[in-house]
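>>> quick check, what structure comes out for this input:
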Amino acid sequence: MLSEPSAATVRATLPVVGAAIGAITERFYDRLFTAHPELLRDLFNRGNQAAGTQRQALAGSIAAFATHLVEHPDERPDVMLNRIAHKHASLGVAPDQYETVHRHLFAAIVEVLGDAVTPEVAAAWDDVYWLMANALIAIEARLYAEQGVTAGENTWREWEVVGRVEETEDVATFRLRPADGAPAPGFRPGQYVSVQVRLDDGARQIRQYSLSGAGHGGLDVRQICVKRVRGEAGTPDGEVSNHLHARVREGDVLRVSAPYGDLVLGETDADVPLLLATAGIGVTPMIAMLEQLATSGHRAPVTVVHADRSPAEHALRADHEAYTAKLPDGSAYFFYERPEQGHPAELTGYADLAALPAVPAGTRAYLCGPLPFMRAIRSQLLARGVAAADIHYEVFGPDLWLARS
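The predicted structure follows:
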């Protein structure tokens, strides 16, 4: 990993760089988008950029990677790297883009830190960047090869919308089939695809949506569920989600990536108790997992936990219940802030594992939902003896958890 001189320099300068990383990333993005406006228009999420969350995520990942290098010199933070690589692959990120990022990032570092960036400091942080970048390039190359994709060339494939279902007031399911008639690529339950849409101003914005199932209407049909993002506290409405809700109907064509994502059931999960905990639209990858578990006849206990505002806002509730009921040892606990009449009092409000009879020994947990929900469930699982290594999660949007937990 890092050479000893570089490690010593990074260790000594990490507090200074860490304290300035927000200013550095802000300057970096300003430089990058000035030189390459097409990246903001057609690659980066404009909503996350406006809110500043993408900048926080970049800062957090760099700081987390550097900290890991100096604290664990013989290890590589593969969980973080894999998650970033899957997201990059779904966007079609190419190796030469890392050089573009490097050029503007290091110019920003020099602008912000000035004379503190000695040749030794620059060389050490250059090592950090390329260790991270080259690791990502290698992982992404493997992911592209698995999908038969060439980076930056055939990221997108046209899929026809063959069905649309209004799940709730703000959630719609889109059923898709390859427009060229060729077979749909396989996917692992829990994975997502990127969807690229052309907006009224000509921008081609991209968002990721979990594959919530397959086989509805044919073996080559895949489905995604899209929650309409409504702006709150002065933030704008979600550009892509609102476009899909307002404009896309059966017969339309969408540009969709191959499936990616590392929150998937493991090969050894067949014989262990599982807990699938979700909140809101985080239910979507878990529905696909439940479908697989029900189809395969998973015999170990499966505990399903879901939190939502109300039964009417619980997307895919019928599938949630049906797949759980098909399991030999499945149980479901739905928590609602505004429950329907007759809903159990102990399941009213926020999700609380204290309402469950037990969490079986050896449980492996999969979480998806807002960060506060996942942090709360993770803490409760740890308190019940579930090993940290057996708690897996997915974040919708820029991943800030790894840098903070």
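>>> C-alpha only now, for contacts and for neighbours.
Fine.
>>> which residues in this protein form helices?
Ranges of helices in the chain, per DSSP state H, are 4-35, 37-42, 46-51, 53-71, 78-91, 96-113, 119-147, 239-247, 283-296, 317-326, 371-383, 401-404.
>>> before we go on, could you also do this sequence so I can check it against the first one:
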Amino acid sequence: MLSEKSIQMIKSTVPVLEVHGVTITKRFYELLFGNHPELLNLFNHANQMQGRQQTALANTVYAAALHIDNLPAIIPVVKQIGHKHRSLGVKAEHYPIVGKYLLMAIKDVLVDAATDDILQAWAEAYGVIADAFIGIEAEMYEQTRTQAGGWEGFRAFRVERKVKESDVISSFYLVPEDGGALAEFEPGQYVSIKMQIAGEEHTHIRQYSLSDSSGKAYYRISVKREDAGQDRPAGKVSTYLHEHIHEGAIVWLSAPAGDFTLNQADERPVVLLSGGVGLTPMISMLNKLAEKYPERPVTFIHAAQNGNVHAMKDAVTTLALSHPQLSVYYCYEKPTEQDRNEKAFHKEGYIDLAWLKQAIADPNAQYYFCGPVPFMQAINRALHSMDIPESDIHFEFFGPAASLEPVAVV
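Have a look, this model is predicted:
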């Protein structure tokens, strides 16, 4: 338990963290990797370069300070991050290292404002928060290791099939190299894939959603090739998978993880909304619903630029034809002439509130969505405009968590 003095000290830093949080976390990662370069094997370097990891950590530190007198309030966030940590291989022994450099970063950035009392309070608070992470993650490691077909760390898988799903997305069907059983997983969960790329000093780990339902003889991931853009480098792992990993290759996977999962106990309708490669966890949920819950109405809405980059369309359309409880809609931002001639989509442009209301027969439903952040922000706004309760809204970020709230203009 934290002392009342420490709680008040931590709370006094909330306004400072709101202003300087990202500067502190940038300095933290500089110190961490400068002194422990081996930890670069656990982190997504692209997220570091783009500042996404620093922002996510700053938001977590800020939330911890804000709720320091009611730490159970941040347990859902701890569990969400814990899933990622378990899938990456973060262990209890890493936490003292992180704590050391986080305190050093606070001192470096805040200078004289980081008094001895404030640093002592943060050291005390970090110990309590780290213990919560360690305890939750220990349970996750144990559950993963002991479940039927489970394993610890990374396990060798062979690429049994590689299927081109669109101009930019390919699916990889992965089977255990040891011939052993496969752990079950919840629709919406992901696996981490660890790659040793020729010429790269460090290994690279990425999370990819499982894009089929559980209970098969394989795991399937469907990966978008992330080419270089104006504000981002090409994705090292995604391009390597597309260009160099073929049928028969061996890759290394951690056991399934993640808390963005389908509520299978709720009997109400389900609405699945996806943009781009965000359809991968939705396909897993869709397949599970079609296989196990034929009485549960499902509305599947997918937004893509056009038919050339729309993955798994034939599979979803075929599924809907044989399952009358499924309603399927496609929205194309920039349809091709072929798309128009084939009447391959239901709406041109973006998903908007008016159209969404028409597409959803019964708004009393569970809503799941995933895709690029602007897409998710638009869907989130629309659902709130429809007065959908927060408890019925579920979403997943690919990569570090961000905010779906609009940025204030000062």
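>>> how about the helices of structure 1, which one is nearest Leu347 of structure 1?
helix 371-383 (14.6 Å; CA to CA).
>>> against structure 2, where does that closest one fall?
The aligned range for helix 371-383 of structure 1 in structure 2 is 373-385, by TM-score structural alignment.
>>> okay, the helices of structure 1, which one's buried deepest?
Stretch with highest mean neighbour count among the helices of structure 1: helix 283-296 (a mean of 23; mean count of other CA atoms under 10 Å).
>>> how close does the aligned residue in structure 2 for Met289 of structure 1 get to Glu267 of structure 2?
In structure 2, the residue equivalent to Met289 of structure 1 is Met285, according to TM-score structural alignment. Distance from Met285 of structure 2 to Glu267 of structure 2, counting by CA to CA, to the nearest Å: 14 Å.
>>> cool, Val22 of structure 2 as well?
Where Glu267 of structure 2 is concerned, Val22 of structure 2 sits at a distance of 42 Å (CA to CA).
>>> export the helices of structure 1 to TSV and tack on distance to Gly362 of structure 1?
Listed next are the helices of structure 1 as TSV, based on distance: least, CA to CA, whole Å:
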stretch	distance to Gly362 of structure 1
helix 4-35	38
helix 37-42	45
helix 46-51	38
helix 53-71	28
helix 78-91	21
helix 96-113	41
helix 119-147	30
helix 239-247	39
helix 283-296	18
helix 317-326	20
helix 371-383	11
helix 401-404	24
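>>> quick one: which of those is nearest Gly218 of structure 1?
Among the helices of structure 1, helix 283-296 sits nearest to Gly218 of structure 1 (CA to CA), with 15.4 Å.
>>> coming back round to it: can you pull the contacts of the nearest residue to the match of Met289 of structure 1 once chain neighbours are set aside?
Leaving aside its sequence neighbours, Met285 of structure 2 sits nearest to Pro187 (CA to CA, 6 or more residues apart in numbering; 4.9 Å). Neighbouring residues of Pro187 of structure 2 by CA atoms under 8 Å, 6 or more residues apart in numbering: 210, 212-214, 261-262, 281, 284-285, 288.
>>> at 10 Å what do you get?
Contacts were defined as CA atoms under 10 Å, 6 or more residues apart in numbering; by that measure Pro187 of structure 2 touches 209-214, 258-264, 281-289.
>>> which residues in the stretch 251-400 of structure 2 form strands?
Taking DSSP state E, counting those that start in this stretch, the strands of the stretch 251-400 of structure 2 run over residues 270-275, 298-304, 326-332, 347-348, 366-370, 393-396.
>>> nearest to Ile68 of structure 2, out of the ones you listed?
Across those, closest to Ile68 of structure 2 is strand 393-396 (CA to CA), at 25.5 Å.
>>> who's in contact with that closest one?
188-189, 258-262, 271-274, 278, 281, 365-371, 373, 376, 379-380, 383-384, 402, 404.
>>> what subset of the residues you listed is buried?
188-189, 258-262, 271-274, 278, 281, 365-371, 373, 376, 379-380, 383, 404 (16 or more other CA atoms under 10 Å).
>>> give the aligned range of stretch 241-254 of structure 2 in structure 1.
Residue span in structure 1 matched to stretch 241-254 of structure 2, by TM-score structural alignment: 244-257.
>>> what's the matching range in structure 2 for stretch 127-134 of structure 1?
Aligned using TM-score structural alignment, stretch 127-134 of structure 1 spans residues 124-131 in structure 2.
>>> tell me the residue in structure 2 aligned with Ala312 of structure 1.
Using TM-score structural alignment, Ala312 of structure 1 lines up with Asn308 in structure 2.
>>> what span of structure 1 is the longest strand anywhere in structure 2 aligned with?
Ranked by residue count and defined by DSSP state E, the top strand of structure 2 is strand 155-164. Counting by TM-score structural alignment, strand 155-164 of structure 2 pairs with residues 157-166 of structure 1.
>>> which other residues reach that stretch?
Contacts to stretch 157-166 of structure 1, defined as CA under 10 Å, 6+ apart, come from residues 171-181, 184, 195-196, 216-217, 221-226, 245, 248-258, 315.
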